[in-house]
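Asks: Starting from these lines, generate the structure:
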Amino acid sequence: MQQDQEVAVEARDLVKEFGPKRAVDGVSLSVPAGSIFGLLGPNGAGKTTTLRMLLGIIDPDSGSRSLLGCDQPLKVACDVGYLPEERGLYPAMNAREAIAFMGALRGLPLAEGRRRAVAMLAERGLADWEQKPIRSLSKGQAQTVQLLGTLVHRPRLIVLDEPFSGLDAINQEKLEALIRAEAAAGATIIFSTHVIAHAERLCERIAIIAAGKVAFSGAVDEARDQLRPVVRLQTRAAEGAWRAALPPGARQVGREWRFELPPGGPEPLLKSLIEGGAGIDTLSIERPGLHDAFVAIAGAGTADAMGREVPQ
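Replies: Predicted coordinates:
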């Protein structure tokens, strides 16, 4: 596959079946180098299977993929850091050795891995973890160690499968900061999540996956732009000629009117409201969030399913 050097990961029409179930059904993606890219969708949508095909852990039944310019992903495995959804560390290893061991699996000399592990733990105020066996750490602490092991060999591509699962709010913020720092240093980052807020805060581009298909792929702003901004209006006058300026879909919630911004923009709306004697108390124009865009693209049922999922 010919690969543009500015594209880190590309997939075309990936299909994967497990028995009678088609888990991934024609997924195509393009991830720009140096970007933070989110795979967004409910559990069971096909996100993990897609990631595993991209990484060469499993092969697609049909379709093609390219990783860092190579159509044989395992050949570039040493340039990839992968945090799977199913966490796993040797419980008897201490944190330093666990991090160094994970680096060694990606070609980093063990002595250098130990040196980097000590430095990475110290940088985060975790020097006292260095000799602690994994079995003595909490689930969130062990997950932090595994994440550092994912990064210790300084990969060009970082793939994180549901990385926020099991982390409390403070550690989620720390992970978000770490993801931003890795991207700022030049790494390409792909992460899957069923929490829309993480994708909205972090991602430049996303793919929304539902039932094994890509419902949308592109910039976060492009997803949000599929919906018109929402106007929230409060007036002193309850009736009058100004009411004709409200679009047919306007609805009243208490004293507030809510409706989509008309295609002509705010200026004609304001002119009609003022000339009609509305007596504007407040008027705000709010751009739809990614959650609203997700509902519009993937459907309310898919969004509801994501909302019901509780992080482990």
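Asks: rest of the way, CA atoms for contacts and neighbours
Replies: Will do.
Asks: In contact with the closest residue to residue 74 other than its chain neighbours, which residues?
Replies: Leaving aside its chain neighbours, residue 74 sits nearest to residue 56 (5.8 Å; criterion: CA to CA, 6 or more residues apart in numbering). Applying CA atoms under 8 Å, 6 or more residues apart in numbering, we find residue 56 in contact with 72, 73, 74.
Asks: Can you get me a residue count around the last one?
Replies: By the other CA atoms under 10 Å criterion, the neighbourhood of residue 74 contains 15 residues.
Asks: Second chain to compare with the first, below:
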Amino acid sequence: MDMAVGELGAAGKYASAGDNRPLAIEARGLIKSFDGTRAVDGVDISVPEGAIYGVLGPNGAGKTTTLRMLLGIIDPDEGVRRVFGHDRPHDIGRLIGYLPEERGLYPAMKAVEAIAFMGALRGLPLAEGRRRAAELLERHDLAHAAGRTIRQLSKGMAQTVQLLGTLVHRPRLVVLDEPFSGLDAINQGKLEVLIRNLADDGVTVIFSTHVIHHAERLCEGVAIIAGGRVPYAGSVEAARDRIPAQVRLETRAREGRWMQALPAETRRVGDFFHFPLPETGIEPLLRQLIEGEAGILSLSIERAGLHDAFVAIAGEAAARQLAADNEEAAR
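Replies: Just a heads-up that it's a prediction; the model follows:
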């Protein structure tokens, strides 16, 4: 599809107004149906170059279909997408590294050859691929596994080998579909470090996940997807700011005129008062509490997390499905 860049401009950037980075990925109005069922229904996403971006939602929400459309693996029924300004992502395949959710390596192939082979699929000469593969394996403490076949590796080691094969040709854009699935806590931590290092080197990373804490720790921006729709695409900070920060107050006095200063939404739970942070800030309230001799024992301001934002944006049903997916993955 030939489409002028300007026709995608309405998708906009999720970053702040001062962010002048060009977009690595831009998509508008992506729609895809399978057998009469609409799997993705009007997705808009914009990802600046060098960002870490998450596509967050429960299993079956349309995350994989969205990523495949962005990469040109499948075409949308409607809508447009561009990768580094190209509307035919296959034409710039050498700039892209893709780790699909379905892991797949030849069991009889040695680790170093598997990485080199994946690089060759992106145009990297085999000899150079083998050299880079050996370097990557050593860097990730897997030099001892270079000559082993895939079937001789543990599940975590095999997943790492496939990830390194995704990176061996040094792409500018890395797309990871549920990359943390099946990894233990140690390897999840290593993957988070790897993703941060890629972004530090200017590589754009977009990954799908149903685990909120990965997105909250890593991502600059997220697209929240539920039922094939994206009710929110923007910065993590802006998503969290949709919910007012909550104040947790404990006082020595049980009652008194100071209570008149508390907001109308205040809830009392045991020895604590809970209420949204007033728009005027905490200082005027503090003054009234002190003057009213409330006897402040503790006061904390707790900002909403991405989980709270997800519930508010996507709804309780999507949040319950997300929790169920996490429980299933933990088994």
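Asks: Need the TM-score from the superposition.
Replies: The pair, once superposed, lands on a TM-score of 0.98 when counted by TM-score structural alignment, normalised by the length of the first structure; 312 aligned residues with a CA RMSD of 1.2 Å.
Asks: Of the contacts of residue 56 of the first structure, which is the nearest to residue 293 of the first structure?
Replies: residue 73 (32.7 Å; CA to CA).
Asks: Under the alignment, what does that closest one map to in the second structure?
Replies: Aligned counterpart of residue 73 of the first structure in the second structure: residue 89 (TM-score structural alignment).
Asks: repeat for residue 82 of the first structure
Replies: Looks like residue 82 of the first structure aligns to residue 98 there (TM-score structural alignment).
Asks: so that match touches residue 174, yeah?
Replies: Yes - assessed by CA atoms under 8 Å, residue 98 of the second structure is found in contact with residue 174 at 5.9 Å.
Asks: what do those two both touch?
Replies: Common neighbours of residue 98 of the second structure and residue 174 (CA under 8 Å, 6+ apart) are residue 166.
Asks: okay, the lengthiest helix in the first structure sits on what stretch of the second structure?
Replies: In terms of residue count, the longest helix belonging to the first structure (DSSP state H) is helix 169-184. Counting by TM-score structural alignment, helix 169-184 of the first structure falls onto residues 185-200 of the second structure.
Asks: just stretch 236-252 of the first structure next, same as before
Replies: Residue span in the second structure matched to stretch 236-252 of the first structure, by TM-score structural alignment: 252-268.
Asks: List the buried residues for that stretch?
Replies: By neighbour count on 16 or more other CA atoms under 10 Å, the buried set for stretch 252-268 of the second structure is 258, 262.
Asks: For it, which outside residues touch it?
Replies: Residues contacting stretch 252-268 of the second structure (CA under 8 Å, 6+ apart): 273-276, 278, 285, 288-289, 291-297.
Asks: hmm, back to that, so can I have TSV of the contacts of residue 56 of the first structure showing secondary structure and distance to residue 17 of the first structure?
Replies: Compiled in TSV, the contacts of residue 56 of the first structure are given as follows (DSSP: H, G, I helix; E, B strand; the rest coil; distance: CA to CA, whole Å):
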residue	secondary structure	distance to residue 17 of the first structure
72	coil	20
73	helix	20
74	helix	21
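Asks: want to try JSON lines for those residues, with distance to residue 207 of the first structure as columns?
Replies: Shown next, in JSON lines, are these (distance: CA to CA, whole Å):
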{"residue": "72", "distance to residue 207 of the first structure": "23"}
{"residue": "73", "distance to residue 207 of the first structure": "21"}
{"residue": "74", "distance to residue 207 of the first structure": "24"}
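Asks: Out of these, the closest to residue 296 of the first structure would be?
Replies: residue 73 (34.4 Å).
Asks: Surely that closest one and residue 64 touch.
Replies: No - with contact defined as CA under 8 Å, residue 73 of the first structure does not reach residue 64; the gap is 10.8 Å.
Asks: contacting residues for the residue nearest to the spatial centre of the second structure?
Replies: Centroid-nearest residue in the second structure: residue 54, 1.9 Å away (criterion: CA atoms, centre = their mean). By CA under 8 Å, 6+ apart, the residues touching residue 54 of the second structure are 206, 207, 208, 209, 215, 219, 221, 222, 223.
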